[in-house]
Every structure is written in structure tokens, then in C-alpha cells.
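S.K.: Have a look; sequence and predicted model below, questions after that.
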Amino acid sequence: MWELACLRFRHLGVSVTPSRCYRRQASSHIYIWDFLTMKRLLGLLALSSLLAGCASGLIDPNGYDETGTASYYGAKHHGKKTASGEPFNQNALTAAHRRLPFGTQVKVTNLDNNRSVVVRITDRGPHTRGRLIDLSRKAAEQLRMLRSGTARVRVQALNN
């Protein structure tokens, strides 16, 4: 049985001589159990807090109407998987929002030129402070904000 504890130590990458194993038999076994248990518990804690943060952070899209700064993302992210699981297409009318549910359709209006576009939320973001929404290149093109990169916009959820 004590050999098993020594093997577990070796599995963790710790060099243990047989004489050391027999001298520290009981404490070694307890140390291994504590280490593995703690590692599993920390993993479960991290996973549960991540999932709880995702679920509780969503907002009800009904009546959502907010004004802020929009930016866009394109070629660098094209084809990569979005947070919703679908691949990002810079030529589709999609957007990233921090808290609106995936699939929500929103009307985005550029307040400088009054142009608007309807996009579907497929990703999480933007990850830059002070930004409200990240648009696909196609949506940014329709809002005439490609040159500036950002625009002051109004975002309104549509009733689906």
C-alpha cells in the first residue's frame, strides 16, 4: 500500500527514494489526497463561477434602448468561432453585445448620419471599455462608420 503512495508521488513528478517513502508513508498519502482533492475543488469552483456569471449577466431584451459607442470587427476574426458557437462572418449583419441574449435582433442607428441597420447578436463583447456594441464589417459599412472605426449609436431591441 505504501508503494502506491510512492508511485503517486512519482506520477506528480516528485523524485522519491524508497527509503523516503517508508519514512513518510502516512503523510505522503494524505498529502497526495489533499493535493488532488484541492485541485478538483478549485476547478469546480472556477467552472461554477464562470457559468453563474454567464447566466446571471443576461438582460431582458424587451424594451432595451441604449445609446453609446459602436465599433466594428472584421477580417482578423472572420471564420473564427463566436461565443454563440457559430463562425463569425464579417459579411453578415451580426454584432457582439455583452449582455443581450444570442439571437436578439437589434436596430442600430448611427446618430451622426441617421443611417440604421438591423443586426443579430451572435457574440460577446466589445472588450474595450466605453463601447456598447461591436458590429460586423458589413453592418459598419451600412452605417458609414468604416473610416472612423467608431460611431455614436442608438441600439434598440426589436420584438422577435
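M.R.: That came in fine, so what should we check first? Residues are numbered from 1 along each chain as shown.
S.K.: okay, CA-based contacts and neighbour counts for the rest of this
M.R.: Noted.
S.K.: Please name the nearest non-neighbouring residue to Asp108.
M.R.: Careful, residue 108 is Val and not Asp. Spatial nearest neighbour of Val108, chain neighbours left out: Val155 (4.7 Å); criterion: Cα to Cα, 6 or more residues apart in numbering.
S.K.: can you pull the contacts of that neighbour?
M.R.: For Val155, the contact set (Cα atoms under 8 Å, 6 or more residues apart in numbering) comprises Tyr64, Asp65, Glu66, Thr67, Gly68, Val106, Lys107, Val108, Thr109.
S.K.: what ranges do the helices span in the chain?
M.R.: Secondary structure of the chain (DSSP state H): helices located at 2-11, 18-23, 25-56, 137-142.
S.K.: Make TSV from those helices and add distance to Arg99 and mean neighbour count to it.
M.R.: Listed next are these as TSV, based on distance: least, Cα to Cα, whole Å; neighbours: other Cα atoms under 10 Å:
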stretch	distance to Arg99	mean neighbour count
helix 2-11	43	16
helix 18-23	54	13
helix 25-56	9	12
helix 137-142	19	22
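S.K.: let's bring in a second one:
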Amino acid sequence: MKTKNQYPLKQLTLGVGIFMLALTGCTSIPAESPQNVVGTSESGKASYYAMKYQFRTTASGETYNHFSSTAAHRTLPFGTKVRVTNIANNKSVVVKINDRGPFIDGRVIDLSRSAFDKIADLDLGVIKVTTEVIR
């Protein structure tokens, strides 16, 4: 009669194999790094952060401050400088990308409250803009 512990090496090998297989299933292929191509531009809508986001942590790890000229973009690398121009009045502001978003169709950038205020009335909420990577 065979006992449970008669084949400990086999059990250990099987256990390690299952563990390694499980680890392999937990890995993923890294996403392509976002690109910062100076001169790249896009058009769409811009909005600004609600007050409830003040002092929350952004995707870059920085603390959001509505007095700073910062913005969220879906793909540009953190630290990228972007000129955002209001199409209606040609006013522009330079912002630093430090967050991800916006995740609403048609919107290309989410601005900090003060950045939005430099190019449009806050009451508008959403405006048409062009963005250009400058650094």
C-alpha cells in the first residue's frame, strides 16, 4: 500500500509547475509607451476639473491643484507641455500633462480650473480647442 508522502518530489515538481503556470497567466505585454511628438496637434473639446478633485492624486502621482496650469490627456507622456487654444476667441494657455483622461467622446483634454479660466468663461464648461505639443 502506497502512502500519501511516498512521492514528495513528484508532488513538489507538480506544485511548482502549477505555480509557474499561474504566474505566467498574471503577466501582460507592456503597452506601447506614449509618444511626445513636438508639433503634433489635435482638435476637439476641452473641459475642466470639478472642484471635488482639488488635492486628489493624479495618474502621475502629483496632487491636483486647480491653481496650476495642468491637464489630463489620454496618451501624451506626463510632463509634456501643450498649448491649448480656444477656437472661439484665439486665447491660449500652456499646460503640463499630469493626468489621464478625459474619457468622454469628443473631448481631447481636461484642463485645470485656472487654465480653463485663462481661455474661456468657466460658465461655458466645455469649449472647442486645438492642442499643440510644444515640449
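M.R.: Nice, I can see it. What you see is a predicted model, and the numbers here were worked out from it, not measured in a lab.
S.K.: Put one on top of the other, what's the TM-score?
M.R.: The TM-score (TM-score structural alignment, normalised by the length of structure 2) is 0.80; 132 aligned residues with a Cα RMSD of 2.5 Å.
S.K.: Next, the buried residues of stretch 128-135 of structure 2.
M.R.: Using 16 or more other Cα atoms under 10 Å as the burial criterion, the residues of stretch 128-135 of structure 2 that qualify are Lys128, Val129, Thr130, Thr131, Glu132, Val133, Ile134.
S.K.: Narrow those to those in strands?
M.R.: Lys128, Val129, Thr130, Thr131, Glu132, Val133 (DSSP state E).
S.K.: Now do stretch 58-65 of structure 2: which range of structure 1 does it align onto?
M.R.: The aligned range for stretch 58-65 of structure 2 in structure 1 is 82-89, by TM-score structural alignment.
S.K.: Please point out which parts of the matching stretch sit buried.
M.R.: Thr82, Phe88, Asn89.
S.K.: Can you get me the start-to-end distance on that stretch?
M.R.: 10 Å (Cα to Cα, to the nearest Å).
S.K.: Could you do stretch 97-108 of structure 2 as well?
M.R.: OK, stretch 97-108 of structure 2 end separation, Cα to Cα: 12 Å.
S.K.: quick check: it aligns to which part of structure 1?
M.R.: So stretch 97-108 of structure 2 sits over residues 121-132 in structure 1, by TM-score structural alignment.
S.K.: quick one: contacts of the matching stretch?
M.R.: Looking at what lies outside stretch 121-132 of structure 1 - Cα under 8 Å, 6+ apart - the contacts are 67-71, 82-84, 86, 94-106, 133-134.
S.K.: For the residue nearest the centre of structure 2, give its distance to Phe78 of structure 2.
M.R.: Nearest to the mean C-alpha position of structure 2, by Cα atoms, centre = their mean, lies Arg100 at 2.1 Å. Applying Cα to Cα, the value for Arg100 of structure 2 to Phe78 of structure 2 is 9 Å.
S.K.: how close does His11 of structure 1 sit to Val108 of structure 1?
M.R.: With Cα to Cα as the criterion, His11 of structure 1 and Val108 of structure 1 are 56 Å apart.
S.K.: make that Val117 of structure 1, sorry
M.R.: As judged by Cα to Cα, Val117 of structure 1 and Val108 of structure 1 stand 5 Å apart.
S.K.: Compare these two (neighbour count), which wins?
M.R.: Val108 (28 against 18; other Cα atoms under 10 Å).
S.K.: so who does Ala50 of structure 2 touch?
M.R.: Arg113.
S.K.: can you tell which of the helices of structure 1 is closest to His78 of structure 1?
M.R.: For the helices of structure 1, the distance to His78 of structure 1 is smallest for helix 137-142, at 9.8 Å, taking Cα to Cα.
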